[in-house]
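[1] next one to model:
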Amino acid sequence: MTNAAKFRELVKTGKPILMPGAYDPVSAKLTEAAGFDAIYLTGQGLASQFGFTDAGLVTLTEQVERAKYIVNSVHIPVICDADTGYGGILNVMRTVREFEAIGVAGIHIEDQVMPKKCGSMSNRQVIPTEEMIHMIQAAIEARQDPDFFICVRTDAIDCEGLDSAIERVKRYEAAGADCIMLMQGHGNDLEDFKRFNDVLTVPKWGVITETNHWVRHTPLWSAQELYEKCGFTIFNYPLALLYASAKQVKDTLDVIKREGTTQNWLDHQLSFQEFTTLMGLPEVYETERKYGRY
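    Next up, the predicted model:
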């Protein structure tokens, strides 16, 4: 069964799908080891690996190259942030084919203008609805595997208001989107998101905020709340792993600078054996034994 088919089967259950945002093979392997059923490749997390903020600076080829290593490091489906599709109609079609070719289970594309920004940043703008519909139709035409999952994200709630966003997603669904992702707007509440449940029949994807300092200052709703009260079934946590890792690195650096040793900090680290096991060292030894290396 392909990764795309695996993800489709998860979606068909109608149960909540929680996808932490991995940004490299280590975070992906940890996510799989923790028992999650799918992984989200976060755009901001990937941009950070190049030393960038998430402002449309990562190219398609860079995103695909990193995604390939993550997909190959795990056995569960990976869904990737594909930004705006990296250009016009032909770019979107290439984007679908490139991600599909490396075994990604699906992507999401968004209706922001280029260069785009992270959904938690201000000063975002969206393209006309008709233009986005053409993007969706081109993406669907480009995929070879009908199971390849194409989610469409709208940032229109902040840019144009709730009513406009609702009208947009109705048309995105009609154009063939497999799923709709909603970026929360400033001041929205759960009652607002119930309205999307009334007009959409495709699965709804909620972005779970990991910090109360996002520019929109939205509440830190749980997946369970959005599932039970608003009918959302797919959830990503795009920045939780990245921010937690950055905090841990910062704290470890403070210890090294202050104490000159990590002797009193070992409980905050994986051991050598834990880390090398995670990364596949036992399998390396087994293969070497199999072929008489030692």
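
[2] please count neighbours and contacts with C-alpha atoms only from this point.
    Will do.

[3] skip the chain neighbours and tell me the closest residue to residue 99.
    Spatially, and ignoring its direct neighbours in sequence, residue 99 is nearest to residue 64 (6.3 Å; CA to CA, 6 or more residues apart in numbering).

[4] what about the one you found, which helix or strand?
    helix 60-73 (DSSP states H and E).

[5] please name every helix or strand in contact with that helix.
    helix 25-33, helix 89-101 (3 or more CA pairs under 8 Å, 6 or more residues apart in numbering; DSSP states H and E).

[6] now do the last one and helix 60-73, the angle between them.
    It stands for helix 89-101. 20 degrees (axes from the mean of the first three to the mean of the last three CA atoms, to 10 degrees).

[7] which helices and strands does the next helix or strand after helix 89-101 pack with?
    Sequence order places strand 106-110 as the next helix or strand after helix 89-101, per DSSP H and E. In terms of contacts (3+ CA pairs under 8 Å, 6+ apart), strand 106-110 is packed against strand 78-81, helix 89-101, strand 149-154.

[8] how about this one, so we can line them up?
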Amino acid sequence: MIISPVSPQEKRKNLRQALNSGKLLQFPGAYSPMVAMVIEQQGFEGVYVSGAVMSNDLGLPDIGMTTLTEVGQRASQIARVTSLPAIMDADTGFGETMSVARTIKELEYLGIAGCHLEDQINPKRCGHLDNKQLVDRDVMCQKVRAASDAKTDENFLLIARTDARGVEGLDKAIDRAKAYVDAGADMIFPEAMKDEREFEAFREALDVPLLANMTEFGKSRLFTTTELENLGYNLVIYPVTTQRLAMKAVEDGLSTIRKEGTQESLLDNMQTRKRLYEVLDYENYNEYDQSLYNFTL
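    Purely as a prediction, here's the structure:
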């Protein structure tokens, strides 16, 4: 109850072991702590906290306007309610090299199991949009090295994301990824791959674990888990899926209320009070509360 009994250190260790299992790990995005609880109840292996989703939730575009404090605290709220490891989007590290080191230490302290840093300049753009700009490869290597050195838990998963495919081409993107591994990255996240051949090229070139981004309405086809496993990928994120599902339902529901003057016709599409209480483990809170006040004078 309240906070998962599984410690952040255990979650990080469990994630490292799972990455060595040969099984593709599925990390749906959670836009709130309760969504993270449902992700665990549905049997997924982990939780992803998207920078774009947190920006969206604040009514901001995903262009690097959020701060370490904002995203770190929200990611911690999401991570602490589940026994699953949570990895998060740390954008460009919230500053230059020294700030990147601070970012890693803060995220470790907040209970996050890992994060990814990207090689765009700030202000950044969504990874599946055009006209992105990259920092120099050596600059990104300095950030990755600083992040690696800042870790106090060796199992904290440091993921380097490269957006170079759409800017410099596939070969340069792979060269960057190799340099990031040499600088200390534990995993590589190649963003906005166009087809199966490009996903495969990264697997052939690198020996470290690879992350696939299956975001909707982007440049990559939505591969199945079987396809990604066959390509040798280790982890897949669905970053904005739950927020998109929820917001479509919210928009449609509000439109219905506006037109019909009541939510009566929407009840079958709603999570019931009973199901809400099941997700939150409401009964155990009641039992705990009663156990504290069962004495007599």
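
[9] before we move on, the earlier item: could you measure from whatever residue of the second structure lines up with the residue nearest to residue 99 of the first structure over to residue 187 of the second structure?
    In the second structure, residue 64 of the first structure lines up with residue 72, judged by TM-score structural alignment. From residue 72 of the second structure over to residue 187 of the second structure the distance is 21 Å, taken as CA to CA, to the nearest Å.

[10] circling back: next, format the helices and strands packed on strand 106-110 of the first structure as CSV and append mean neighbour count and distance to residue 132 of the first structure.
    Compiled in CSV, these are given as follows (neighbours: other CA atoms under 10 Å; distance: least, CA to CA, whole Å):
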stretch, mean neighbour count, distance to residue 132 of the first structure
strand 78-81, 27, 16
helix 89-101, 20, 9
strand 149-154, 25, 9
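
[11] how about those, which one is nearest residue 289 of the first structure?
    strand 78-81 (31.9 Å; CA to CA).

[12] stretch 133-153 of the second structure corresponds to what range in the first structure?
    Using TM-score structural alignment, stretch 133-153 of the second structure pairs with 125-145 in the first structure.

[13] so what touches the matching stretch?
    Taking contacts as CA atoms under 8 Å, 6 or more residues apart in numbering, the residues outside stretch 125-145 of the first structure that touch it are 88-90, 92-94, 96-97, 100, 111-113, 150, 152, 155-156, 159, 168, 171-172, 175-177.

[14] please redo it, this time with the cut-off set to 6 Å
    The contact list for stretch 125-145 of the first structure (CA atoms under 6 Å, 6 or more residues apart in numbering) reads 89, 92-93, 111-113.

[15] quick one: that stretch to chain centroid distance?
    Relative to its chain's centre, stretch 125-145 of the first structure lies at 19 Å (CA atoms, centre = their mean, to the nearest Å).

[16] stretch 139-157 of the first structure too?
    14 Å.

[17] what does stretch 113-129 of the second structure give?
    The answer for stretch 113-129 of the second structure is 12 Å, by CA atoms, centre = their mean.

[18] start to end distance for it?
    Span of stretch 113-129 of the second structure from end to end, CA to CA: 28 Å.

[19] endpoints of stretch 228-245 of the second structure, how far apart?
    23 Å.

[20] show me which positions of that stretch end up buried.
    228-229, 231-243 (16 or more other CA atoms under 10 Å).

[21] from those, pick the one nearest residue 199 of the second structure.
    Using CA to CA, those come closest to residue 199 of the second structure at residue 231, 7.2 Å.

[22] rewinding a little: could you dump the helices and strands packed on helix 60-73 of the first structure into CSV and include distance to residue 107 of the first structure?
    Shown next, in CSV, are those (distance: least, CA to CA, whole Å):
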stretch, distance to residue 107 of the first structure
helix 25-33, 17
helix 89-101, 8
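
[23] nearest to residue 268 of the first structure, out of the ones you listed?
    Of all these, helix 25-33 sits nearest to residue 268 of the first structure, with 15.4 Å by CA to CA.

[24] burial count for residue 193 of the first structure?
    21 (other CA atoms under 10 Å).

[25] residue range for the biggest helix by length in the second structure in the first structure?
    Identified as the longest helix of the second structure according to DSSP state H is helix 241-260. Under TM-score structural alignment, helix 241-260 of the second structure corresponds to residues 240-259 of the first structure.
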